[in-house]
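>>> A predicted structure for the sequence below; I have some questions about it.
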Amino acid sequence: MEERSISDVIEAYLKSILGDDPRIEIRRAEIADHFDVVPSQINYVIKTRFNLQNGYLVQSKRGGGGYIRIERVNLLDDDDVLQMLIANIGEAISEKDAAKIIKTLYEEKLISRREGDLMLVGVAKQTLNQANKQAEERLRARLLVALLTRLRYE
């Protein structure tokens, strides 16, 4: 039987709360107490599993009445989200982060499985084959931005 990490369990729990709702508001300390973990573990899960590359916007308010709002975004209906995604890529991106973005595009039905597979091949380390990591990540970012820009106009 496959053993799941606490991060996987917390992610599944938050996604189950989200369900069909477009957004949820949680209190970090309450979730941490629920799983008997430190609040920074909740931050880690939110930062790595609920980011724009994975199709989520996260807002937080600190203080006594603070909350963390997790909102699922529909990339197809919101050109601003695609623009933010493009801006989030920046000058360079790792193969892993590029793959997350492509996976999200597929899950949001912006691209077909075949298109996703072709995009993954295009951004793969073996395909780009640059002399150094920085050059590879810059080239990958330019390629991914070009692909996302093209999606905006389809």
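Here it is on my side, so go on. Numbers count the residues shown, from 1 in each chain.
>>> only C-alpha atoms for contact and neighbour calcs from this point on.
Will do.
>>> Next, work out how far apart residue 7 and residue 38 are.
Noted for residue 7: a distance of 12 Å to residue 38, by CA to CA, to the nearest Å.
>>> So for those two, which residue has more residues nearby?
Using other CA atoms under 10 Å, the more surrounded residue of residue 7 and residue 38 is residue 7, with 16 against 13.
>>> Next up, identify which helix or strand the closest residue to that one other than its chain neighbours is on.
In this structure, residue 7 finds its nearest non-sequential neighbour in residue 45, 5.8 Å apart by CA to CA, 6 or more residues apart in numbering. Secondary structure from DSSP states H and E places residue 45 in helix 39-49.
>>> cool, and residue 141?
In this assignment (DSSP H and E), residue 141 forms part of helix 133-152.
>>> helices or strands up against that helix?
Counting by 3 or more CA pairs under 8 Å, 6 or more residues apart in numbering; DSSP states H and E, the packing neighbours recorded for helix 133-152 are helix 79-89, helix 95-107, helix 113-123, helix 125-128.
>>> any idea which of those is most buried?
helix 95-107 (a mean of 19; mean count of other CA atoms under 10 Å).
>>> Use this one as the comparison:
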Amino acid sequence: MRNVSEVIEQYLKQILQQSPGGVIEIQRNDLADQFNCVPSQINYVISTRFTLEKGYIVESKRGGGGYIRIQKIKLHSHGPVLDHIFRTIGSHMDQSASEGLLYQLEEGGFISEREAAIMKAAMAREVLTLKLPLRDEIRAKLLKAMLISLLSK
């Protein structure tokens, strides 16, 4: 049985996919009522599963007519994807951000589930047993090299 966070995440992804512009606006309290949970559960799902690293832009407006707007970032071709990779990775990258980028590329169909799993394993802090900031520098260089190799074919 899936937990409430997973159910909310899947629901939001489904309505995002059905949205013509890839953008949805939701009312946090309405969604909490729909899933019979507290509004902070909605905040948790959005803040952990709809991050920029995972390919989403989230805006919120508080107050009476407040809303949360979620937009899926679309990566259309390999040129812009490589640009996005260079902007996202930079000279340092922590494990969480690297996993988010790999998730985004897998979701977009640019890398396979197997390729993502292999790269995640190579990026793990248990494998890169170096002290910070060297670990994040090495992770960024390795990830760039692997992704460029995969995506520039």
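Looks like it came in fine. Because the structure is a prediction, the values reported are computed rather than measured.
>>> Let me know the angle separating the helix holding residue 141 of structure 1 from helix 95-107.
Here the directions of helix 133-152 of structure 1 and helix 95-107 differ by 10 degrees (axes from the mean of the first three to the mean of the last three CA atoms, to 10 degrees).
>>> For helix 133-152 of structure 1, which residues meet the burial criterion?
136-142, 144-145, 148 (16 or more other CA atoms under 10 Å).
>>> got a list of contacts for it?
79, 82, 86, 89-95, 98, 110, 123, 125, 128-130 (CA atoms under 8 Å, 6 or more residues apart in numbering).
>>> Have a look at how far, on average, it is from structure 2.
Superposed on structure 2, helix 133-152 of structure 1 shows a mean distance to its aligned partners of 5.2 Å (mean CA distance after the TM-score superposition for structure 1).
>>> ok, whichever residue in structure 1 pairs up with residue 8 of structure 2 to residue 32 of structure 1 distance?
In structure 1, the residue matched to residue 8 of structure 2 (TM-score structural alignment) is residue 10. To residue 32 of structure 1, residue 10 of structure 1 is 9 Å away according to CA to CA.
>>> who touches both of these two?
Contact criterion CA under 8 Å, 6+ apart; residues shared by residue 10 of structure 1 and residue 32: residue 42.
>>> who's more crowded, these two?
Remark: of residue 10 of structure 1 and residue 32, residue 10 carries more neighbours, 20 against 17, as counted by other CA under 10 Å.
>>> show me what contacts that one?
By CA under 8 Å, 6+ apart, the residues touching residue 10 of structure 1 are 35, 42, 45.
>>> Please identify the helix or strand for the residue nearest to the first one when sequence neighbours are not counted.
So the one you mean is residue 35 of structure 1. Nearest residue to residue 35 of structure 1 in three dimensions, chain neighbours excluded: residue 10, at 7.7 Å (CA to CA, 6+ apart). Assigned by DSSP H and E, residue 10 of structure 1 belongs to helix 6-18.
>>> and that helix, which residues are buried?
Buried residues in helix 6-18 of structure 1 (16+ other CA under 10 Å): 7, 10-11, 14-15, 18.
>>> which other helices and strands contact the helix or strand just after it?
Moving toward the C-terminus from helix 6-18 of structure 1, the next helix or strand (DSSP H and E) is strand 23-26. The contact analysis (3+ CA pairs under 8 Å, 6+ apart) places strand 23-26 of structure 1 against strand 67-72.
>>> Can you list the neighbours in contact with the strand it packs on?
Contact with strand 67-72 of structure 1 is made by 22-28, 50, 55-61, as judged by CA under 8 Å, 6+ apart.
>>> mind running it again at 10 Å?
Applying CA atoms under 10 Å, 6 or more residues apart in numbering, the contact partners of strand 67-72 of structure 1 are 14-15, 18, 20-29, 43, 46, 50-52, 54-62.
>>> and those, which are buried?
Buried by 16+ other CA under 10 Å: 14-15, 18, 23-29, 46, 50-52, 54-58, out of the contacts of strand 67-72 of structure 1.
>>> can you list the helices and strands packed on helix 133-152 of structure 1 in CSV and add distance to residue 72 of structure 1?
What follows is those, written out as CSV (distance: least, CA to CA, whole Å):
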stretch, distance to residue 72 of structure 1
helix 79-89, 11
helix 95-107, 11
helix 113-123, 21
helix 125-128, 30
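>>> Having no further points to raise, I will conclude here.
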